[in-house]
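*Asks:* what shape does this take:
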Amino acid sequence: MASEADDDEAAVVVGISDHMWLIQCKRERAIGPKKLLQYLDEIKLGENEKLHGIIFTAACDFSKAARDLFRDRCIQMGLQEWHIWGKGEVEDRLFRPENDGLLFAYFGVSLTIRRRSQRADLRSKLAMKRKANRLLGPKEHGSVLLRSPDALQYPYSAEIHNFERLPPWYVRRYVGLSHDGLKFSLHRHFAFLSDDGKSWDAMLCCHDATRLHDDPWTPEVNSPHVKRAEAWRIWNELPEQNKAWLDIEGIVPFDTVLDIDELGDECFSAPHAYVPFDGAHSKAFSRVLKAAPHSTVVASGSQTLRATRVERQSAHDGKHRDPRPDAPSRATTHIRSNAH
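*Replies:* You can find the predicted model right below:
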């Protein structure tokens, strides 16, 4: 059985083989080469103490000259290891996974929690994207009711003050998926495109973004059917090469779509998309395209779009019909807004 003296001797042997490190931390805005050497010269050791290594860290950056002098002085002092950590090195180490606990304890930031939050947000967006593709994909270019979850008066529009200007729900044509959300047609106007394909004009008195018979909340005063018939008559008299459509579309972000009711109800049997908004487009759409002078279309957030891409398609494909029952099918020019 080992004696108490043997234990003490073993402890001394272990202590002799240990390496002694010195760690100095400084909270200074700047430490130059001269001051750095001064800190090293001020290190005092006991009679039988031998310094193995040093870690010198400060909340500032060190110049190359300071780092070179630090290395040379450590060699002169007979140190086996030396490290100098400036602001950049400390931040790099804090953001390592093994130091996430320290980062959260001292700064309230956790990369692990942040990644979990990002993963949850991404899963939510992708889930809504898949759901929209499943429920609205077969009804592309059909009407959808964009509806605020706070609209408790639904479907009685007469109970809402200024419903025509700031409606808490309205019918729009679903265009399809975009990279950042659901794309809806906000306005579609009869337009004129010049022969050079650059200048254009549009009749904003009425729009074809929604089939009028699909919207039960269309006002009966100043019937839009009459306006559209007159606008179509004027537009139809244009030369074929100058006929065009001006499409203005908006994007509803995936993360703002609360849910989609594909069944509808007795007032509107097509799908309902629940989106928080107060009637203004800026609340429901992340990107809203609006007509502006000089043949441009300006998106919210100062992004500029120009009507430069021209495609040929049927003007009367069942979605935008001539009010005359015997009207022939015509080919027309379709203006699309493309970002630059």
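
*Asks:* every contact and neighbour count from this point should use C-alpha atoms.
*Replies:* Fine.

*Asks:* and the helices in the chain, which stretches?
*Replies:* Under the criterion DSSP state H, the chain carries helices at the ranges 4-17, 33-41, 64-76, 87-94, 100-107, 111-136, 224-236, 281-284.

*Asks:* what sits up against the first one?
*Replies:* With C-alpha atoms under 8 Å, 6 or more residues apart in numbering as the test, helix 4-17 has no contacts from any other residue.

*Asks:* so Phe285 sits against Glu249, correct?
*Replies:* No. Applying C-alpha atoms under 8 Å as the test, Phe285 and Glu249 come out as separate, 9.6 Å apart.

*Asks:* and this one, so I can compare the two:
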Amino acid sequence: MSITRTINPIHFEDLEPHRFEDLIRQLIYDFKDWKSIEATGRLGSDDGIDILAIENYFVKTSDDEESEYFDEERVWIIQCKREQNISPKKIETIIRNDIGKQTEIPFGYILASSSNFSKKSRDIFKLTLNELGVKEFYIYGKAEIEDLLFQPKYDHLLFAYFGISLQKRKRSLKSNLMARLTTKRKLTKVIGGIDAVDYQTVFIKPSEQFDYPKIHDDKNLAWRFYETACYQPADCISVYAKKYLAYVNWETGEWDMIENFDIAFRRYPNIWSLDEKFYDKYDKHLSEAYEKWNLVEPNNQAFHIELKAIHFDRIVLVDEIGDAYHEPPHIVVDYINGSPFENKNHIILRGTSPHQFLKPEEEKRIKYFK
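*Replies:* Now for the predicted structure:
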């Protein structure tokens, strides 16, 4: 069964400082209508400024219909700090240093950092830029940058810088879900619907069947017939993996079972190439088990059932045609450690009436069958 995965925090600290600057520059390409964006930090002539950008802003000369527009160039400073922690005092120092070296106050200012900013840091950021007369400003901490990178339009940057593609994961997830739905539709069509699958005979076999249909070991059959039980747990079909004749006191919960014979193994249809001696022995044990069970009061007769599930992801094929050796339908499964089933099982005691059942408690087992 597939495991649900989440995305861990992005490791900005793994980026070289100039690569972090490149990332921020590419993230802000469509933030404004830029006339130019210069990576001044990479040129070595930045005066401490990493990115200098010029915004195209068209201003209307008046409110008249015949008024004209002119292009006002707005200067923006973008400062990038790939640091784990920036104190409020350091933020104020960075801003005053950046703006103090300019001949004119820039229109806009952006501070981007791989650290998370506290409320005090954000307050100092706003207060300082307001005091210096900067008109528009933004602060981007680790959380804000991650939010941007997780947007579909920036998926190419997320992959280029960190090797993660959410869109690829979504496509993969969608493909997996569609594959499960296809399997479920085929099962319900061939075997039975959600409420009509109980006690339907299926032949389960591995996807790798090197010697099929020849059998070498009748004690550990790689393929055999099972009876289906339900479509539970989610995205699974469960079968009666083991089934024993049992006694139950429904009032006290006391129970016992004839555990030397598993009646979940189907007598018919026969498994091709299985020795007739196997079935002779089967018939003998089946008869002995029912002789004991028929002595139980009808109201106390029950079945000790072990349900095991096959996840849809492990079903390679639902074959409604079958073959000349075993009649349909076949479920071809990707076996793990020689088994088609998930690790968990579900055990119940069920009466001769399907609505009469309980979960057996080991401490309430008695010695009823001698």
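
*Asks:* middle-most residue in structure 1, spatially?
*Replies:* Asp180 (7.3 Å; C-alpha atoms, centre = their mean).

*Asks:* separation between whichever residue in structure 2 pairs up with it and Glu276 of structure 2?
*Replies:* Residue pairing (TM-score structural alignment): Asp180 of structure 1 is matched to Asp235 of structure 2. As for Asp235 of structure 2, its distance to Glu276 of structure 2 is 38 Å (criterion: C-alpha to C-alpha, to the nearest Å).

*Asks:* please name the nearest non-neighbouring residue to Leu358 of structure 2.
*Replies:* The shortest distance from Leu358 of structure 2 to any non-neighbouring residue, by C-alpha to C-alpha, 6 or more residues apart in numbering, is to Leu349 (5.3 Å).

*Asks:* burial count for the one you found?
*Replies:* If you count neighbours by other C-alpha atoms under 10 Å, Leu349 of structure 2 ends up with 27.

*Asks:* could you do Pro329 of structure 2 as well?
*Replies:* Residue neighbour count, defined by other C-alpha under 10 Å, stands at 21 for Pro329 of structure 2.

*Asks:* same thing with Phe137 of structure 2?
*Replies:* Neighbour tally, Phe137 of structure 2, other C-alpha under 10 Å: 17.

*Asks:* quick revisit: show me the contacts for the residue nearest to the centre of structure 1.
*Replies:* Applying C-alpha under 8 Å, 6+ apart, the residues near Asp180 of structure 1 are 251-254.

*Asks:* now structure 2: which of the residues you listed match?
*Replies:* For these, the subset whose aligned partners also touch in structure 2 (both residues aligned by TM-score structural alignment, their matches' C-alpha atoms under 8 Å) is 253-254.

*Asks:* residues contacting the residue nearest to Leu358 of structure 2?
*Replies:* Applying C-alpha under 8 Å, 6+ apart as the definition, the contact partners of Leu349 of structure 2 turn out to be 246, 248, 302-305, 357-360.

*Asks:* just the buried ones from the residues you listed?
*Replies:* When neighbours are counted using 16 or more other C-alpha atoms under 10 Å, the contacts of Leu349 of structure 2 contain these buried positions: 246, 248, 302-305, 357, 360.

*Asks:* restricted to strands, list these.
*Replies:* Restricting those to those inside strands, with DSSP state E as the criterion, leaves 246, 248, 302-305, 357.

*Asks:* wait, which of the residues you listed is closest to Phe162 of structure 2?
*Replies:* Proximity to Phe162 of structure 2 was ranked across those by C-alpha to C-alpha; first place goes to Ile305, at 50.0 Å.

*Asks:* that closest one contacts Arg350, doesn't it?
*Replies:* Yes. Under the criterion of C-alpha under 8 Å, Ile305 of structure 2 lies in contact with Arg350, with a separation of 7.3 Å.

*Asks:* joint contacts of these two?
*Replies:* Counting by C-alpha under 8 Å, 6+ apart, Ile305 of structure 2 and Arg350 have no shared contacts at all.

*Asks:* aligned partner of Cys25 of structure 1 in structure 2?
*Replies:* Matched across to structure 2, Cys25 of structure 1 falls on Cys80, judged by TM-score structural alignment.

*Asks:* likewise Ser286 of structure 1?
*Replies:* Following TM-score structural alignment, the counterpart assigned to Ser286 of structure 1 within structure 2 is Glu342.

*Asks:* residue contacts, that match?
*Replies:* Taking C-alpha under 8 Å, 6+ apart as the definition, contacts of Glu342 of structure 2 comprise 1, 308-311.

*Asks:* skipping adjacent residues, who's closest to the match of Cys25 of structure 1 in space?
*Replies:* Nearest-residue entry for Cys80 of structure 2: Ala112, 4.9 Å, with adjacent residues in sequence omitted and distances by C-alpha to C-alpha, 6+ apart.
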